[in-house]
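A.B. asks: What follows is a predicted structure for the sequence shown.
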Amino acid sequence: MTGYARATGAVSGAAFTCEIKSVNSRGLDVRLRLAPGFDALESEIRQLIGKMISRGSITCNLSIERDGAGGHVLVNEQALATVLAVMSEMTGKIAASPPTLDGILGLKGVLEQRDKPMTAAAETALSTAIIEGVSQALVDLVLARRQEGGRIAAVLLERLQEIEDQIAQAEAHPARTREAILARLRQQVADLADDISIPEERLAQEALLLATKADIREELDRLTAHLTSAHQLIAGGGAVGRRLDFLAQEFNREANTLCSKSNAVELTAIGLDLKASIDQLREQVQNIE
């Protein structure tokens, strides 16, 4: 399921921004991008995500802005020495004006700006605020995913209604009856040769055998049971994506068997429509937790 949430906060000396994004995934895949120096929070943040989300590809970005007003500007003595050594070596080789102090200090790496160190208490307060911010962002993310889930649930119910209608069509199709099979068998025998005479009792036996082989009663009963289970899972809510995915596979298995047992073109067409609806159902199931 997709979703986005953002939380911000600040303590004395620093401010933070936490962004969490979610996209579809078969399992739970968590990717953290934490600001330098905050790797110690990774385990706790992963635990928070795992408690609230069970499926999806989650990306959590944490950025920190420290108060630079009291920062320090330091001279990188090693970099400065290297620059001065090169200048001394090049003196007399190139006709140029001597470099100015601001020019030397403007060279990359000569001056370094460092943020003012935070006290241990301030660092602890910042870490606590970050965890609270991540928790709030997760609450907002779960709410956004739940809203999307409600929209997807409506689509799933439409697909289930299609499947139910197609099961009813297969249930009522006249080609399933022994009488229809016997009539087709008589016609097939008549088409082979007019002078072939087969006792009516033998035709009835063959029709019964064909009806037994083509019986889809068991498949229809299983499809109906899967429908009931799917409705119960959707009504119950929660993390039902994987169970619905399994049910979709079972739906497809029964539809395949129905098509293989079909003894009429119309019944095969119903089976193919059923497979199409099941595929659409399964595609939507991939989008929920």
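C.D. replies: Arrived safely, thanks for sending.
A.B. asks: hey, let's count contacts and neighbours off CA atoms from now on
C.D. replies: Fine.
A.B. asks: So residue 64: helix, strand or coil?
C.D. replies: At residue 64, secondary structure determined by DSSP: H, G, I helix; E, B strand; the rest coil is strand.
A.B. asks: Next one: it relative to residue 241, how far apart?
C.D. replies: Separation of residue 64 from residue 241 (C-alpha to C-alpha, to the nearest Å): 36 Å.
A.B. asks: mind listing what the spatially closest residue to residue 113 that is not a sequence neighbour touches?
C.D. replies: Closest residue to residue 113 apart from its sequence neighbours, by C-alpha to C-alpha, 6 or more residues apart in numbering: residue 73 at 4.4 Å. By C-alpha atoms under 8 Å, 6 or more residues apart in numbering, the residues touching residue 73 are 111-114.
A.B. asks: Tell me if residue 73 really is in a helix.
C.D. replies: No. Looking at residue 73 with three-state DSSP, it is strand, so not inside a helix.
A.B. asks: Pasting the second one now:
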Amino acid sequence: MTAFASGEATTPWGVLACELRSVNHRFLEIAARLPDDLRALEPALRERIGARIQRGKLDVSLRLRAAEGAGSLQVDRARLAELARLSRELEADFPGLRTDFSQLLQIPGVVRGEGIDPAQLHAEALALLDRVLDGFVEAREREGAKLAQAIVERLDGIAAIREQVRECIPAIREGQRTRLQARLADLAQPVDPGRLEQELVLALQKLDVDEELDRLDAHVAEARRVLKLREAVGRRLDFLLQEFNREANTLGSKSVDTRTSSAAIELKVLIDQIREQVQNIE
């Protein structure tokens, strides 16, 4: 499900900014972008997100914008001395190789900030993440409500088609009976009345779709119930759609009338539309 949320928090070391954005995905996939000072938070960050989000390809980023005058920068002279030693050792292998001062400063660990309390900074970052997650979940719930309404409309369509089929079944059966009787009447040899009745019963049994219609009714009711649950329902709806599709296929295979054939096609269209929406639901 697509969603976006962001937030900021002021700390003694600058402004923390957090962003969360997601797109549709069958499973939960988290990509984290964190500064060095917050890199150790990644396991806790993934755990907190996973506790509230079950599906989606999610990007999370934390940034720390240093406040003006918030702590001075220090050069790690031991780190520089180690780099100088390595340079002398490798000078014979790389003659003429030169590194300017600005490149040295970009090497991790050479320049570091002063005065940051890691434990407090991490606590501030997690508190900010929780607030942004609240907004993120609310955004997903708003979108989820719209998707649920779209699904309910298609469930209404399935229920209407089911009723149309149920209403026309008696006429279809009577038409089949009439056609079969007419064909038997055209035979040169007379047909035993008992055999005629038996053939009629067998033919009508093959056309019996009452069970399929009853199961469609049950699936519609279950889908409506699931959509009202306050939990992740995407996978449960995925399974239900397989059952919907099975009934539509059976209805089509038993059809001997354009009305039921058209109904089976319309059912599949609605089922596919629901499936597209379910891919966006957690």
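C.D. replies: It's in. None of these values were measured; they are calculated from a predicted model.
A.B. asks: Name the residue in residue 64 and residue 241 of structure 1 with the higher neighbour count.
C.D. replies: Just comparing residue 64 of structure 1 and residue 241: by other C-alpha atoms under 10 Å the higher neighbour count belongs to residue 241, 24 against 20.
A.B. asks: Could you pull out the helices in the stretch 101-250 of structure 1 for me?
C.D. replies: 101-105, 120-172, 178-192, 200-213, 217-236, 241-261 (DSSP state H, counting those that start in this stretch).
A.B. asks: Now find how far off-centre the fourth one is within its chain.
C.D. replies: What separates the centre of helix 200-213 of structure 1 from the centre of its chain is 51 Å, taken as C-alpha atoms, centre = their mean, to the nearest Å.
A.B. asks: Over to the first one?
C.D. replies: Centroid separation between helix 101-105 of structure 1 and its chain, computed with C-alpha atoms, centre = their mean, is 54 Å.
A.B. asks: same check, this time on the second one
C.D. replies: Between the centre of helix 120-172 of structure 1 and the centre of its host chain there is 11 Å, according to C-alpha atoms, centre = their mean.
A.B. asks: That helix vs helix 241-261, what angle?
C.D. replies: 20 degrees (axes from the mean of the first three to the mean of the last three C-alpha atoms, to 10 degrees).
A.B. asks: One more: the fourth one?
C.D. replies: Counting by the same axes, to 10 degrees, helix 200-213 of structure 1 points 160 degrees away from the direction of helix 241-261.
A.B. asks: so which of the helices of the stretch 101-250 of structure 1 gets nearest residue 32 of structure 1?
C.D. replies: When those are compared by C-alpha to C-alpha, helix 120-172 sits nearest residue 32 of structure 1, at 11.6 Å.
A.B. asks: returning to that earlier point: closest one to residue 53 of structure 1 among the helices of the stretch 101-250 of structure 1?
C.D. replies: Nearest of these to residue 53 of structure 1, taken as C-alpha to C-alpha: helix 120-172 at 7.5 Å.
A.B. asks: Next, the contact list for residue 66 of structure 1, please.
C.D. replies: By C-alpha under 8 Å, 6+ apart, the residues touching residue 66 of structure 1 are 13-15, 115.
A.B. asks: which of these are also in contact in structure 2?
C.D. replies: Here is what carries over to structure 2 from the contacts of residue 66 of structure 1, by both residues aligned by TM-score structural alignment, their matches' C-alpha atoms under 8 Å: 13-15.
A.B. asks: one step back: can you put the contacts of residue 73 of structure 1 in JSON lines and add neighbour count and distance to residue 25 of structure 1?
C.D. replies: Listed next are the contacts of residue 73 of structure 1 as JSON lines, based on neighbours: other C-alpha atoms under 10 Å; distance: C-alpha to C-alpha, whole Å:
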{"residue": "111", "neighbour count": "17", "distance to residue 25 of structure 1": "46"}
{"residue": "112", "neighbour count": "13", "distance to residue 25 of structure 1": "43"}
{"residue": "113", "neighbour count": "12", "distance to residue 25 of structure 1": "42"}
{"residue": "114", "neighbour count": "12", "distance to residue 25 of structure 1": "41"}
